[in-house]
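A.B. asks: quick one, fold the following:
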Amino acid sequence: MWKTQYVTPPEQLVSSCRIPEFTGSTNSDHLNYTLLLIRELQRCNVDWASLHQWMEEHKANIQPND
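C.D. replies: Have a look, this model is predicted:
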């Protein structure tokens, strides 16, 4: 008898990327917001890299659906 076993990554590896709200009005505010967005994008990329690493480590437990 076949039993379906779901293998899911830890929740912290699949969290949404945060998009900070822009509340400024000056050129300096735009620059600071751009830098904030870049930092957030870098953090998000680290999350995705961690997810891909988890998938590689658990590949033996993940069976493709035929």
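A.B. asks: from here on, just use CA atoms for contacts and neighbour counts.
C.D. replies: OK.
A.B. asks: centre of the chain to stretch 52-64, how far?
C.D. replies: 17 Å (CA atoms, centre = their mean, to the nearest Å).
A.B. asks: report the buried residues of it.
C.D. replies: For stretch 52-64, the neighbour count (16 or more other CA atoms under 10 Å) marks residue 55 as buried.
A.B. asks: I'd like the structure of this one too, to check against the first:
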Amino acid sequence: MDKKVKNFIDEIIKMLFLISILSVTYVYSSLISYTSLERMTRLKLLIVMFTFTIVISTKIFMECLKKSKINKITE
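C.D. replies: Below you'll find the model as predicted:
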């Protein structure tokens, strides 16, 4: 398998992993919604996790694009 293709697949797997973390966090927060945890605390937790996941996914994607551009230039 071409090395660029393998790197790209690895980056996609990392993004999917981060998205799965976000979904697990969402499910967990919906499960604890009827417990003593305050609504605003839950909302803040979701916003922080969502923002964190978006930032990390974007960074991984940008790194992948940067690597592919560098590889195209060096070829």
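A.B. asks: mind checking the TM-score on these two?
C.D. replies: The TM-score (TM-score structural alignment, normalised by the length of structure 1) is 0.59; 59 aligned residues with a CA RMSD of 3.0 Å.
A.B. asks: so which helix or strand takes in residue 47 of structure 1?
C.D. replies: Assigned by DSSP states H and E, residue 47 of structure 1 belongs to helix 27-57.
A.B. asks: and that helix, how far from structure 2 on average?
C.D. replies: For helix 27-57 of structure 1, the mean deviation from structure 2 after alignment is 1.4 Å (mean CA distance after the TM-score superposition for structure 1).
A.B. asks: in structure 2, what range does stretch 31-40 of structure 1 match?
C.D. replies: Counting by TM-score structural alignment, stretch 31-40 of structure 1 lines up with residues 40-49 of structure 2.
A.B. asks: residue 47 of structure 1: neighbour count?
C.D. replies: Using other CA atoms under 10 Å, residue 47 of structure 1 is surrounded by 18 other residues.
A.B. asks: my read: it touches residue 14, true?
C.D. replies: Yes. Between residue 47 of structure 1 and residue 14 there is a contact at 7.4 Å, judged by CA atoms under 8 Å.
A.B. asks: nearest spatial neighbour of residue 17 of structure 1, skipping sequence neighbours?
C.D. replies: Leaving aside its sequence neighbours, residue 17 of structure 1 sits nearest to residue 44 (CA to CA, 6 or more residues apart in numbering; 5.7 Å).
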